[in-house]
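Participant: Output the structure for:
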Amino acid sequence: MLKDLFRKQKKYATIPSEQAKKDIPEGIMQKCPQCGDIGFVKELEKNLKVCKKCGYHFSMSAPERIRMIVDEGRFFEFDSGLTSGDPLSFPNYAKKLEADREKTKLNEAVVTGEGTVGGFPAVIGVMDSRFRMGSMGSVVGEKIARAAHRAATKKYPFILFSASGGARMQEGVLSLMQMAKTSAALEKMHRERVLFVSVLTNPTTGGVSASFSSLGDINIAEPQALIGFAGRRVIEQTVRQKLPEDFQTAEFLLKHGQLDQVVHRSELRETLIKILDLHSGRVNDGNR
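Facilitator: Now for the predicted structure:
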């Protein structure tokens, strides 16, 4: 013990590297990609995954979105057992699907079902960008089309949250066919005069933005959501012009008439309840 007391102290200190300073413990802290603010994940979740400093809307998983919008315990899932095949024998596609199923605990990139929002019954679909970047393959298109048919039959409004990188290239033309199939299903809803509310979140691009996500009777988006078909660089090279800085943002599309409203996430549930109330033809029972 005496020897330890008189032991020479080191004359140097370890300084963490710049990379170590940037590293954030996984699952504990979250860095905002827009303003760089670092906060606790639990605090971010309490704030509906919106940065308190700059208002950036982080992506939400399908289960998180359903918990946020649907009345507690009032959601019944459709077609949960549908899974994608590998029609083109695309290299490693089956393995990637299995990895995403394991990671997300979902069978596909969209969850559809029936529930109530503020006491109003609705058919609900939520895309999940964690699964193959929310890409639209044959199963995604089939689930959305089936949900639309159920909404038309039951005369329930259909609320669909989009979050997608577009059509799924690993399924080739079968994924592109989903654009027509989902659009035809929504046309049936239109003929039956059933309300379709499309909620576009960050990002909604490619064949999804070019089909069902833009066909809502009411089109809503979250703030600063990226919405468009082709990428900025491709468009600039094609038209040979510099595009505005806010091009393909929700605010840009609202200004140019493609959206009806941009709604902050904290106000989204109440906004949807008001829309359902206006189209219900009955008095709201106050169950919110």
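Participant: contacts, neighbours, all on C-alpha from now
Facilitator: Noted.
Participant: Straight-line length of stretch 68-78, end to end?
Facilitator: One end of stretch 68-78 to the other measures 19 Å (CA to CA, to the nearest Å).
Participant: isn't residue 117 right up against residue 273?
Facilitator: Yes. At 6.3 Å, residue 117 counts as touching residue 273 under the criterion of CA atoms under 8 Å.
Participant: Which of those two has more residues huddled nearby?
Facilitator: residue 117 (25 against 19; other CA atoms under 10 Å).
Participant: Before we compare anything, build this one as well:
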Amino acid sequence: MESVIQNQIHSFRESRKNRGRLLINCPDQPGIVATVSKFLYDNDANIIESNQYTTNPEGGNFFMRVEFECPDILSKKEMLQNQFQAIADTFSMDWKLTFVYDMKRTAIFVSKELHCLRELLWEWQNGDLLTDIALVVSNHEDSRAIVEALDIPFYYIPASKENRAQVEEKQLELLKEYNIDLIILARYMQILTPSFVEAHPFQIINIHHSFLPAFIGARPYDRAYQRGVKLIGATSHYVTNDLDEGPIIEQDVLRVDHRSQIEDLKKSGRTIERSVLARAVKWHLEDRVIVHENKTIVF
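Facilitator: This is a model prediction of the structure:
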């Protein structure tokens, strides 16, 4: 199984070894697209995909994502970054230049409910979630067998309010050791401390089993049942120090009715949760998400 997955990863990286992505956020003004296009043209780059959005044509913010092919891009990394910095200074840009060959390394955190973890692993095995899953961390043993069957390192670290500081110290050590780019909370039912979150700004994606901002916090399906909702949903968002209030990446809903009991809501909700989380993770891995204030622009 490992060789099949490794072959998929190798094939993906080789086919995109000259592929780059440029994300831009700056005050809107004339000349941005022309200048970026000229920069790419001057470096023999061919634009594969380009998306842009302006919050307000008069004094708003401008956002852009460009994916391009550039011959021998890996040998030009430093040169391209230095050249573009001059453009960024001119237009007061927040920007990021990524190279597709440098595949992002992810860590998955999970507790006892495994449906979101299973979905991510299925997508990964199928070659539809293009990342290097470096490790899985859990405060329960339930997922060990399915993780280790795929030759992914599994770390069981019991967690509670009483030992949270020690647990996060160990987790942070692992994230540094494995050089992790993205942390996925696949129904990890522990609240992260501010110091943990601040160490990975907009690098932690959570799935909340509610259509936020409704039913923030614990036991949302129970509260949805008591409220008699006709729609249930799930929300994937970046984690901040405000519980379940980070920038939203993706959401979805499913219709229910008066016959639906709490367990029915939970069963239906699991289907939404796993697909919403998988989409959000894919978009992050593909550099399609730009965070602006407490919102996201998803190209």
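Participant: TM between them?
Facilitator: Once superposed, the chains reach a TM-score of 0.30 (TM-score structural alignment, normalised by the length of structure 1), with 138 aligned residues with a CA RMSD of 5.8 Å.
Participant: residue contacts, residue 96 of structure 2?
Facilitator: 22-24 (CA atoms under 8 Å, 6 or more residues apart in numbering).
Participant: Out of those, who's the most crowded?
Facilitator: Using other CA under 10 Å as the neighbour test, these are led by residue 23, with 21 neighbours.
Participant: Surely that one touches residue 95?
Facilitator: Yes. With contact defined as CA under 8 Å, residue 23 of structure 2 reaches residue 95; the gap is 5.4 Å.
Participant: show me where the stretch 151-299 of structure 2 has helices.
Facilitator: Along the stretch 151-299 of structure 2, the segments classed as helices by DSSP state H, counting those that start in this stretch run 164-177, 194-198, 220-227, 262-285.
Participant: Show me what the longest helix along structure 1 is packed against.
Facilitator: In structure 1, with assignment by DSSP state H, the single longest helix is helix 173-191. Counting by 3 or more CA pairs under 8 Å, 6 or more residues apart in numbering; DSSP states H and E, the packing neighbours recorded for helix 173-191 of structure 1 are helix 138-154, helix 206-209.
Participant: what's downstream of the shortest one, the next helix or strand?
Facilitator: Of the helices and strands lying after helix 206-209 of structure 1 in sequence (DSSP states H and E), the nearest is strand 218-221.
Participant: Please apply the same query to the first one.
Facilitator: Under the assignment DSSP H and E, the closest C-terminal helix or strand after helix 138-154 of structure 1 is strand 158-164.
Participant: and the angle for that following strand with helix 138-154?
Facilitator: Angle between the axes of strand 158-164 of structure 1 and helix 138-154 is 160 degrees (criterion: axes from the mean of the first three to the mean of the last three CA atoms, to 10 degrees).
Participant: residues contacting the nearest residue to residue 298 of structure 2 once chain neighbours are set aside?
Facilitator: Distances taken as CA to CA, 6 or more residues apart in numbering put residue 289 closest to residue 298 of structure 2, at 4.6 Å, once the chain neighbours are dropped. Going by CA under 8 Å, 6+ apart, residue 289 of structure 2 touches 249, 283, 296-299.
Participant: how much space between residue 289 of structure 2 and residue 233 of structure 2?
Facilitator: From residue 289 of structure 2 across to residue 233 of structure 2, the span is 21 Å (CA to CA).
Participant: how about the closest residue to residue 218 of structure 1 other than its chain neighbours, secondary structure?
Facilitator: Excluding the flanking residues, the one nearest residue 218 of structure 1 by CA to CA, 6+ apart is residue 197, at 5.0 Å. At residue 197 of structure 1 the chain is in strand, as set by DSSP: H, G, I helix; E, B strand; the rest coil.
Participant: Strands of structure 1, start to end?
Facilitator: Using DSSP state E, the strands of structure 1 run over 29-31, 38-40, 75-78, 110-117, 120-127, 158-164, 196-205, 218-221, 227-228, 261-262.
Participant: export these to JSON lines and tack on distance to residue 21 of structure 1?
Facilitator: JSON lines is the format used below for the strands of structure 1 (distance: least, CA to CA, whole Å):
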{"stretch": "strand 29-31", "distance to residue 21 of structure 1": "12"}
{"stretch": "strand 38-40", "distance to residue 21 of structure 1": "12"}
{"stretch": "strand 75-78", "distance to residue 21 of structure 1": "43"}
{"stretch": "strand 110-117", "distance to residue 21 of structure 1": "37"}
{"stretch": "strand 120-127", "distance to residue 21 of structure 1": "35"}
{"stretch": "strand 158-164", "distance to residue 21 of structure 1": "32"}
{"stretch": "strand 196-205", "distance to residue 21 of structure 1": "29"}
{"stretch": "strand 218-221", "distance to residue 21 of structure 1": "35"}
{"stretch": "strand 227-228", "distance to residue 21 of structure 1": "34"}
{"stretch": "strand 261-262", "distance to residue 21 of structure 1": "36"}
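Participant: returning to that earlier point: show me the one of the helices of the stretch 151-299 of structure 2 that comes nearest residue 119 of structure 2.
Facilitator: helix 262-285 (6.0 Å; CA to CA).
Participant: by contact count, what packs against the closest one?
Facilitator: Helices and strands touching helix 262-285 of structure 2, by 3+ CA pairs under 8 Å, 6+ apart, are helix 115-125, strand 204-208, helix 220-227, strand 231-238, strand 248-255.
Participant: if you compare the helices and strands packed on helix 173-191 of structure 1, which one is most tucked away?
Facilitator: For those, the largest average neighbour count (mean count of other CA atoms under 10 Å) is found in helix 206-209, namely a mean of 24.
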